[in-house]
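J.: Provide a 3D model corresponding to the input given below.
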Amino acid sequence: MQPGRNKGLYHHIRQTGWTYATIAEKVNDLVERATGRRGLYTEESIRRLVNGSVSWPQLRYRNALCRLFDTSTDELGLIDNRTSRNTTAREVDVDRQEFLRGIAVASALAALPRPHTQPDMRRTAPSRPRTVGIEHAQHVNAWAGVFRQADDAGHGLSEGMSAQLHLATQYLEATMTPPVERKMKAAVATLYRVVGWSHYDRGDHATALQDFSEGWRLVSDDGPWWLRTALLTCMARQAIYLDRLDDALDKLGIAAIRADKLSLLRRADIAAVKARAFGQQGNRRECIRAVIEAESLFAEAQGEDHPDLCEEGFGAYYSEKLLASDLAQGLFALSFKRGIELEHTFERLATARSLSDEHARSRLLSTTQLAALHLRFGDVDEGVDLATSVLTDAKGTTSARVVDDLRRIYQLTTTPRIRTCAPVAALRTETKALLSTL
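T.: The predicted model follows:
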């Protein structure tokens, strides 16, 4: 029987445009880098791989080929004829089908109509496979995307997140090629970040910090810069919330240390978080400087074509309204405490209120702050109307941040300036009643 042409490898070679001789030299370079001894591949060696005469090269050459084309042995069409291929294929297929069934469960959970539903996914979690490929990393990224969308919209899926994170970490123990390992680490780190953010929003700060730290450990050495930045900005946001401002600014400094590797939009995100830190610090000059920097970078980023914008759909995700919500957080601290920059804060909070249901939690947080600002410095009737709408939207919330903002509104209704107003008295009673249920 004549050997079959290796279409996988041939396809990857055609995409690069390299000659067989060039590929052989690059493989030999990678072998030398990994083992200290130069490889012995020639143009004929590559030709024999392509025509199928050799289907399973030695380990050092397999690893080098996987690194060179940044993919797996499966994608390169490399097959070990010495083992029972049918048995292996069945095992891997079962693993993948179980994982796909899990994905279907997550998609259904994300669509649940009741935000406070907390499903138990432990019974549906697939078992750990012995071998994983690129598609497993893609599935972990898909889970992270589903959970992030559900969390942004205010859906409570924390148990499902934890179950899937446990499974994803087990994948790191499976057998995989070096390129797959890099992608898997990035995927699991992304999931750690999403789960950590959910714990942070619920007020479980110790678990959130542990999640963020585990994600950082996976990518801190050679992970993608956009992901390192995303983890650091999440940790910085948490540190700001906990009033650990020096820690937050240190992390933001690390996030921006290689700004040349980041898109302008991600740099705008870093600047927006800086505005939060300086606003909480009471540093008006630096807060305004960071606001201007963020808005300038955002404007400059329009039409930008940078690879990291495709990651997690960030180019479409970080909209002008979401930026306004971010910047309003920093300005709010200045305005509420000192009564300064009120016009700019009112403007940005009003913009953030028009966020879609996909960002329901950010919209709710912006509305509570706008209500608080009106009750303290602005139109009291407007503040009451906004706060009343918040009470409706916040029923059943699991967000500790929203609850903290509701407590602020309640405290404001007791201030001498407005507490005797009939609408304020009614708001105070309704707010107290809601807080007793959360």
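J.: rest of the way, CA atoms for contacts and neighbours
T.: Fine.
J.: Ignoring the adjacent residues along the chain, who's closest to D151?
T.: S198 (6.7 Å; Cα to Cα, 6 or more residues apart in numbering).
J.: Helix, strand or coil: sort out G154 for me.
T.: coil (DSSP: H, G, I helix; E, B strand; the rest coil).
J.: Number of residues surrounding the residue nearest to D151?
T.: The criterion is other Cα atoms under 10 Å. On that basis, S198 has 26 neighbouring residues.
J.: Okay, and it sits in which element?
T.: helix 178-201 (DSSP states H and E).
J.: So which elements touch that helix?
T.: On a contact count with 3 or more Cα pairs under 8 Å, 6 or more residues apart in numbering; DSSP states H and E, helix 178-201 meets helix 59-69, helix 134-152, helix 158-171, helix 205-219, helix 225-241.
J.: Now render these as JSON lines, adding distance to R266 and mean neighbour count.
T.: Shown next, in JSON lines, are the helices and strands packed on helix 178-201 (distance: least, Cα to Cα, whole Å; neighbours: other Cα atoms under 10 Å):
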{"stretch": "helix 59-69", "distance to R266": "28", "mean neighbour count": "18"}
{"stretch": "helix 134-152", "distance to R266": "18", "mean neighbour count": "21"}
{"stretch": "helix 158-171", "distance to R266": "25", "mean neighbour count": "20"}
{"stretch": "helix 205-219", "distance to R266": "17", "mean neighbour count": "19"}
{"stretch": "helix 225-241", "distance to R266": "8", "mean neighbour count": "23"}
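J.: now those helices in CSV, with distance to C287?
T.: CSV is the format used below for the helices and strands packed on helix 178-201 (distance: least, Cα to Cα, whole Å):
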stretch, distance to C287
helix 59-69, 44
helix 134-152, 26
helix 158-171, 34
helix 205-219, 25
helix 225-241, 13
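J.: Another for comparison:
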Amino acid sequence: MTLKDRRKALGYSQERMATALGVDRTTVGRWDRGETEPQPEYRPKMAALLHVDLLTLDALIRESSGSPEPDAGAPSHDAYGPGEEDMIRREFMRVLAVTGALVALPADEADALAEDAARSDAAGYLRMNEHLWQVYQLARSKHSVRPVVTGQLTTLNEHLADGPSTPAALCAAAGDLFQLAGELAFDRNRYTDAAAAYSLAASASKEARAFDLWACALVRHAYVETASGRYGEAVGLLSVAERVAERGDHSLSTRQWVASVRAEAYAGLGNLRECERALDEAEKVVHLGDHAHNGGWLRFDGSRLAEERGARYAQLGRLDKAEAALDIALTQLALARGQSSRRRGAVLVNLAAIGAKRRDTEQLLTSATEALRLARQSSSGYVVRKLQALQAEIGSIVDDRRVAELGAQIAALSGT
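T.: Prediction:
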């Protein structure tokens, strides 16, 4: 089915579709004929008009243009050159800043009656946000999701600019979307951009008095600090996140997620006792119900406990404990449906690091080579960062040509 088929099936003429989207009728005609594709900012609203999700919309667009289905086994690459990438990044940050400013504007008391109507609008944004989180988690290349997120932010900007006030429900929708925007930046190793997005997320969530959403924004901000090796600063952020989460919904896993990331920060500081205490607190997530997370801005469900414990013990040099936990994690990932290349890659890098510490060349090469393959396949900045850290571990093993070649491959991957 093409875009034209779907449009006509729902009774939309070209004129009516053009009016709904704010474009010229000839633009819709070019989309029908596959001569051009809808720009990212139009896609969320178009998907809503056609009663499809964004992945289905993409399939309709490809069918209209005659483009082949992407090869699921091939690695994804960004279609932007260096100059255009920087321009898109600046545009992304501009949209973030504008939405953040609009959300922060104080509401007039006289406009409080508009709150009920705004709740209905916000529900639509929250549904789209939920869908975008799902697309982000399933995407082979996380960066490919950014145009659609930018389009959603642009649409939210326009809504906020047209309204006389910013009700709490829309603030919560913005806080949700800012966290996803931060995730996109973080996965690209854009720490400053990620921190800016998470700060806006925390601000919007605070305005909405959405305590769990607010705490999760702070947790994500703490990830930026741990990735930069600023473990003391991360502990400070997580202490605030813990206090905020205490005011939230205790049936959710927010507090356990805070504890999990606090374990990473304490491992970075070399504090085994506090790290293990935090890990034990995080494991209390298994006693919560099936609805302890929402699969979007809160995804901590306990499925990564073995990975987390193994990674923390590896940080602390407790190699036997680390390897046992990581082996369990690999088994769990192999049994899981739709296993994450990003997660498997991270576990393999940790196992490779253990091999390096033991000077077990075969374990190092086997695990790191597979992690390299997954990093190329997923275009994950997270796995690349872990591989970069691995280079410091393998630097002392200079008497093996295969290890030297591995280091060169990591360096080449880091530079792309």
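J.: care to give me the TM-score?
T.: After superposition, the two chains reach a TM-score (TM-score structural alignment, normalised by the length of structure 2) of 0.67; 326 aligned residues with a Cα RMSD of 3.7 Å.
J.: Could you find the counterpart of the residue nearest to D151 of structure 1 in structure 2?
T.: Alignment note (TM-score structural alignment): S198 of structure 1 maps to L184 of structure 2.
J.: gap between that match and A204 of structure 2?
T.: According to Cα to Cα, to the nearest Å, L184 of structure 2 and A204 of structure 2 sit 18 Å apart.
J.: go on, A18 of structure 2?
T.: 33 Å.
J.: now do L132 of structure 2
T.: Distance from L132 of structure 2 to A204 of structure 2, by Cα to Cα: 19 Å.
J.: cool, G248 of structure 2 as well?
T.: Taken as Cα to Cα, the span from G248 of structure 2 to A204 of structure 2 is 16 Å.
J.: Next: M128 of structure 2.
T.: M128 of structure 2 is 18 Å from A204 of structure 2, by Cα to Cα.
J.: try E63 of structure 2
T.: In terms of Cα to Cα, E63 of structure 2 sits 39 Å off from A204 of structure 2.
J.: now swap in L413 of structure 2 and tell me
T.: Taking Cα to Cα, one finds L413 of structure 2 at 37 Å from A204 of structure 2.
J.: Please apply the same query to T331 of structure 2.
T.: For T331 of structure 2, the distance to A204 of structure 2 - Cα to Cα - is 40 Å.
J.: ok, now R188 of structure 2?
T.: R188 of structure 2 is 23 Å from A204 of structure 2, by Cα to Cα.
J.: ok, now R43 of structure 2?
T.: For R43 of structure 2, the distance to A204 of structure 2 - Cα to Cα - is 25 Å.
J.: Repeat that for I61 of structure 2.
T.: 34 Å.
J.: Also G296 of structure 2?
T.: In terms of Cα to Cα, G296 of structure 2 sits 17 Å off from A204 of structure 2.
J.: What does S65 of structure 2 correspond to in structure 1?
T.: In structure 1, S65 of structure 2 lands on no residue (TM-score structural alignment).
J.: Neighbours of S65 of structure 2, how many?
T.: 19.
J.: next one: the one 4 residues further on
T.: Using other Cα under 10 Å, E69 of structure 2 is surrounded by 9 other residues.
J.: Equivalent analysis for the one 10 residues further on, please.
T.: By other Cα under 10 Å, the residues close to A79 of structure 2 number 9.
J.: could you say which helix or strand contains it?
T.: A79 of structure 2 belongs to no helix or strand, assigned by DSSP H and E.
J.: How about the contacts made by it?
T.: Not one residue lies near A79 of structure 2 by Cα atoms under 8 Å, 6 or more residues apart in numbering.
J.: ok, it to I88 of structure 2 distance?
T.: Taken as Cα to Cα, the span from A79 of structure 2 to I88 of structure 2 is 12 Å.
J.: got it, and A48 of structure 2?
T.: 25 Å.
J.: now L57 of structure 2
T.: 22 Å.
J.: Tell me which of those two has more neighbours.
T.: Neighbour totals were compared for L57 of structure 2 and I88, and L57 leads with 21 against 15 (other Cα under 10 Å).
J.: Can you verify my assumption that the more buried one contacts A47?
T.: Yes - with contacts counted by Cα atoms under 8 Å, L57 of structure 2 reaches A47, the gap being 6.1 Å.
J.: so which strand or helix has the closest residue to E264 of structure 2 other than its chain neighbours?
T.: Leaving aside its chain neighbours, E264 of structure 2 sits nearest to R312 (6.1 Å; criterion: Cα to Cα, 6+ apart). Assigned by DSSP H and E, R312 of structure 2 falls within helix 305-315.
J.: which other helices and strands contact that helix?
T.: Counting by 3+ Cα pairs under 8 Å, 6+ apart, helix 305-315 of structure 2 packs on helix 254-268, helix 272-282, helix 319-335, helix 341-358.
J.: the helices in the stretch 1-150 of structure 1, which residues?
T.: Taking DSSP state H, counting those that start in this stretch, the helices of the stretch 1-150 of structure 1 run over residues 7-16, 20-35, 43-50, 59-69, 85-110, 134-152.
J.: Great, nothing more from me.
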